[in-house]
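Trainee: Just to be clear, the model below is a prediction. Sequence and coordinates:
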Amino acid sequence: MFLKTINEEQMKEILKEEKTDMCELKSKVLLLKEWLQQQTHLPQYMTESELQFFVWNCKFSLEKAKQKLDSYFTMRSLIPEFFSHRDPCTEQMLLHKDTIYFFPLPKLTKAGYRVMYIKFAPSCSNDYDNLTSAKFTANLTDYLIKNESLSKGLYIIVEGKSLTLGLLKQLHPSVLRKFLPYLYEVLPMRIKGTFVFNSPPIYNYFRVLIYPLLSKKMQQRIHPLTGDHTELYKYIDKEILPKEYGGEEASIDELRDAWQETMESFKEWLMTEGSLVTDESKRPEKSKYKNSDLFGVEGSFTQLQID
């Protein structure tokens, strides 16, 4: 498996910090499982491990886990351009692989954080497509939900030198208005911080485009670092980084290729369970979405009501 999971000592420390234990976690997972079985409009394939991912990342709030789970499946119906034809081996997806390095680092930090690495290739100015990138991200995050064990949260690191004017022109606002709320509000992810190292002056243009689509909390968790990769060492353990950044991990090319192989092995799930959507004819009236409420300027999902 590409991802190295949390070890026993890290698990004990995280549970201690969360002021809980595995008994409480498992109890809430069973309650969420029971609730899901009563929601006939939702797909029913989720394992206890996957439900645990929701409970854990919703900080043990069952109500929030229910809301996240419902919206997670509902979005497959509402934005089919992200979730239909999920084959990671299509020509379009393989071309995308050559325009961006985008994968989780295999090892967790010592404190138990997962780290996501992003760097755009020089060819992105001509060939990058952010709709394909949204589809790729949906595949990637579904893999994490399916295969990740518990972690303390997620850090995202972005190679700032790869942010160019050509890339900026390729970012379609209509896609971002759907993608960013999905990433930051729907997915059960504890995104603790995004670090843009080697941050170039043009970063301010990206900020103007992206920040209005994020909550104030998420805006405050994006940190442009004007220094080189060594500034990351303040937040990320050096040894888990790719060797280009002084770490002990494989090169970014090797990691990208390994991740592509991992996603190709995940193809069957993406094309079966990963393509199931809600049956809106069976949705309880009091939890019904109003589609117009979902993709406003603020990207708010607060209209979803869960019984």
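Mentor: Cool, the structure landed.

Trainee: okay, CA-based contacts and neighbour counts for the rest of this
Mentor: Will do.

Trainee: Distance-wise, check residue 158 relative to residue 203.
Mentor: As judged by Cα to Cα, to the nearest Å, residue 158 and residue 203 stand 11 Å apart.

Trainee: ok, these two, which is more surrounded?
Mentor: Regarding residue 158 and residue 203, a neighbour count based on other Cα atoms under 10 Å identifies residue 158 as having more, with 23 against 18.

Trainee: residues in contact with that one?
Mentor: Residue 158 sits next to 117, 118, 119, 194, 195, 196, 197 when contact means Cα atoms under 8 Å, 6 or more residues apart in numbering.

Trainee: Which of the three states applies to residue 39?
Mentor: At residue 39, secondary structure determined by DSSP: H, G, I helix; E, B strand; the rest coil is coil.

Trainee: can you check residue 223 too?
Mentor: Under three-state DSSP, the three-state class of residue 223 is strand.

Trainee: what's the nearest residue to it if we skip its chain neighbours?
Mentor: The shortest distance from residue 223 to any residue other than its chain neighbours is 4.9 Å, reached at residue 195 (Cα to Cα, 6 or more residues apart in numbering).

Trainee: Report the contact partners of that neighbour.
Mentor: With contacts defined as Cα under 8 Å, 6+ apart, the neighbours of residue 195 are 155, 156, 157, 158, 222, 223, 224, 225, 232.

Trainee: and the two most separated of those?
Mentor: Checking the contacts of residue 195 against each other with Cα to Cα, the farthest-apart pair comes out as 155 and 225, at 14.2 Å.

Trainee: Which one of the two is surrounded by more residues?
Mentor: Using other Cα under 10 Å, the more surrounded residue of residue 155 and residue 225 is residue 155, with 21 against 17.

Trainee: Within the helices and strands, which one has the more buried one?
Mentor: Assessed by DSSP states H and E, residue 155 sits inside strand 153-159.

Trainee: Can you tell me what sits against the helix or strand following that strand?
Mentor: For strand 153-159, the succeeding helix or strand toward the C-terminus, using DSSP H and E, is helix 165-170. For helix 165-170, the surrounding residues in contact (Cα under 8 Å, 6+ apart) are 124, 125, 126, 128, 129, 130, 202, 205, 206.

Trainee: which residues sit in contact with the closest residue in space to residue 117 that isn't next to it in sequence?
Mentor: If you skip the residues right next to it in sequence, residue 117 has residue 157 as its closest partner in space, 5.1 Å away by Cα to Cα, 6+ apart. In this structure, residue 157 makes contact with 115, 116, 117, 118, 194, 195, 196, 197, judged by Cα under 8 Å, 6+ apart.

Trainee: Check residue 230 too.
Mentor: Each residue near residue 230 by Cα under 8 Å, 6+ apart is listed here: residue 245.

Trainee: List the contacts of stretch 51-71.
Mentor: Residues lying outside stretch 51-71 but in contact with it, judged by Cα under 8 Å, 6+ apart, are 25-26, 28-29, 32-33, 42, 145, 148-150, 153, 186-190, 304-306.

Trainee: here's the one I want to compare it with:
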Amino acid sequence: MDLFDVDETVWKKALELFDRTEKSFEEDVETVKEWMKTQPHLPEIMEDAKIRNFLILNKCSIEKTKQKIDMYYTIRSLIPDFYDESNPKLGHLQESMDVMYCVVHPVLSQEMSRIFFFKVKVTNKCSPLFMTVQIYNIAEIRLHEDCMMSEILIFDMQDASMEDVAKFTPNLLSKIFTVYKSVYSIRLKALYFINSFPYIRPVIAFLKLILKPKIFQRIYVCEDSAILNEIFSKQTLPKDYGGQGPSLDELNEMLKAKFREHQDRFDLLDKLRVNENLRPEKLNNDELLGFYGNFKKLEVD
């Protein structure tokens, strides 16, 4: 089983949702590619597969797609702590995969959402920063292989300590959602905290502060994991939660293999940066970096 199980019917449904035929969609891809050729500050001309996913992320709006693609490259310099040491071959990121699960399930949900699972393996050893880097590394592979309609995030808090939770600082959470909005358009279908404890409340309270109600209403805090079997089919759940899919351990190993498969791309990303001296128009990043001042609520694109 491949980690990203996407067949032609998924793409067909996605195009129908955004009122696109295969022909018009490919014309949109070519339009974006031609635009990229007029942007000398960008370090490469993006592959068709990635442009397709950026179009899907932005509901096939060409102008929004241009903005997000530009930011995909630009943000690597604006938030260096997420990107300067982000190659999955680095020791600290490999060690992070041994102390925390941050994995995706091969089977999409009924609504075509990719399901992420997060769970502490070794208490008090997890780094939210390294977890965040891994999420964006997964996004890099998804741009190549997935159909990025939306995602569902499931955080299992069973073995998370108060110390683990306290590492999710307001500044870090703001940066995470800033990148999520500025590059990936916040296509969040739902976020579940299962096996939750009271000390998750400060995190939830801060999320309420920075997220628009439309997004915040998609967050669910549950005392156990029973809700997963009520909402999701067994095909979309790991064995750990009574599903028929690969276990969290197996998904972790599948992800490690996928990172190795794309190692050349990650090596290239280490040095892929925009040349601001060649940018045709000055970048306005005041809104992007709003988390350095007053937090600005993030909206769904």
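Mentor: Alright, I've got the coordinates. As the structure is a computational prediction, the values presented were derived from the model and not from experiment.

Trainee: matching residues in the second structure for the strand holding residue 155 of the first structure?
Mentor: Alignment note (TM-score structural alignment): strand 153-159 of the first structure is matched to residues 150-156 of the second structure.

Trainee: Show me what residue 221 of the second structure lines up with in the first structure.
Mentor: Under the alignment (TM-score structural alignment), residue 221 of the second structure maps onto residue 224.

Trainee: to the chain's geometric centre, what's the distance from the strand or helix carrying residue 32 of the first structure?
Mentor: Counting by DSSP H and E, the secondary-structure element that holds residue 32 of the first structure is helix 22-37. Relative to the centre of its chain, helix 22-37 of the first structure is centred 23 Å away, using Cα atoms, centre = their mean, to the nearest Å.

Trainee: swap in stretch 257-266 of the second structure?
Mentor: Average the C-alpha atoms of stretch 257-266 of the second structure, do the same for its chain, and the two points are 17 Å apart (Cα atoms, centre = their mean).

Trainee: likewise stretch 275-282 of the second structure?
Mentor: When C-alpha coordinates are averaged (Cα atoms, centre = their mean), stretch 275-282 of the second structure and its chain have centres 27 Å apart.

Trainee: Next up, the contacts around residue 273 of the second structure.
Mentor: Neighbour list for residue 273 of the second structure: 42, 43, 73, 74, 76, 77 [criterion: Cα under 8 Å, 6+ apart].

Trainee: Residue 268 of the first structure matches what in the second structure?
Mentor: Under TM-score structural alignment, residue 268 of the first structure pairs with residue 264 in the second structure.

Trainee: Could you count how many residues lie near that match?
Mentor: By the measure other Cα under 10 Å, the count of residues near residue 264 of the second structure is 10.

Trainee: Identify the residue of the second structure aligned to residue 36 of the first structure.
Mentor: Mapped onto the second structure by TM-score structural alignment, residue 36 of the first structure lines up with residue 36.

Trainee: That match contacts residue 43, correct?
Mentor: No - under the criterion of Cα atoms under 8 Å, residue 36 of the second structure is not in contact with residue 43, lying 9.7 Å apart.

Trainee: Have a look at the two and say which one is more surrounded.
Mentor: When residue 36 of the second structure and residue 43 are compared on other Cα under 10 Å, the one with more neighbours turns out to be residue 36, at 19 against 15.

Trainee: Quick check: chain neighbours aside, which residue is closest to the more buried one?
Mentor: residue 45 (6.2 Å).

Trainee: For the contacts of residue 273 of the second structure, which ones persist in the first structure?
Mentor: For the contacts of residue 273 of the second structure, the contacts that persist in the first structure are 42, 43, 73, 74, 76, 77, with contact defined as both residues aligned by TM-score structural alignment, their matches' Cα atoms under 8 Å.

Trainee: so can I have TSV of those showing secondary structure?
Mentor: As requested, these are exported to TSV (three-state DSSP):
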residue	secondary structure
42	coil
43	coil
73	helix
74	helix
76	helix
77	helix
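
Trainee: Which among the contacts of stretch 51-71 of the first structure count as buried?
Mentor: Neighbour-count burial within the contacts of stretch 51-71 of the first structure applies to 25-26, 28-29, 32-33, 42, 145, 148-150, 153, 186-190, 304; the criterion is 16 or more other Cα atoms under 10 Å.

Trainee: on that earlier part again, superpose on the first structure and give me the mean offset of the match of strand 153-159 of the first structure.
Mentor: When the first structure is overlaid, stretch 150-156 of the second structure sits 1.3 Å from its aligned residues on average, using mean Cα distance after the TM-score superposition for the first structure.

Trainee: Quick one: distance of that stretch to the chain centre.
Mentor: Using Cα atoms, centre = their mean, the mean C-alpha position of stretch 150-156 of the second structure is found 10 Å from that of the whole chain.

Trainee: again, but for stretch 228-243 of the second structure
Mentor: Distance of stretch 228-243 of the second structure from the chain centroid (Cα atoms, centre = their mean) equals 21 Å.

Trainee: So for that stretch, what gets flagged as buried?
Mentor: 228, 234, 235, 236, 237, 238, 239, 242, 243.

Trainee: re the thing from before, which other helices and strands does the helix holding residue 32 of the first structure contact?
Mentor: Counting by 3 or more Cα pairs under 8 Å, 6 or more residues apart in numbering; DSSP states H and E, the packing neighbours recorded for helix 22-37 of the first structure are helix 48-57, helix 62-78.

Trainee: Go through the ones you listed and pick out the most buried.
Mentor: Scoring these by mean neighbour count under mean count of other Cα atoms under 10 Å gives helix 48-57 as the most buried, with a mean of 22.

Trainee: can you list the contacts of residue 157 of the first structure in CSV and add distance to residue 252 of the first structure and secondary structure?
Mentor: Putting the contacts of residue 157 of the first structure into CSV (distance: Cα to Cα, whole Å; DSSP: H, G, I helix; E, B strand; the rest coil) gives the following:
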residue, distance to residue 252 of the first structure, secondary structure
115, 14, strand
116, 12, strand
117, 9, strand
118, 10, strand
194, 19, strand
195, 17, strand
196, 17, strand
197, 16, strand
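
Trainee: Checking those against the second structure: which ones persist?
Mentor: Contacts retained in the second structure from the contacts of residue 157 of the first structure (both residues aligned by TM-score structural alignment, their matches' Cα under 8 Å), given in the numbering of the listed structure: 115, 116, 117, 118, 194, 195, 196, 197.
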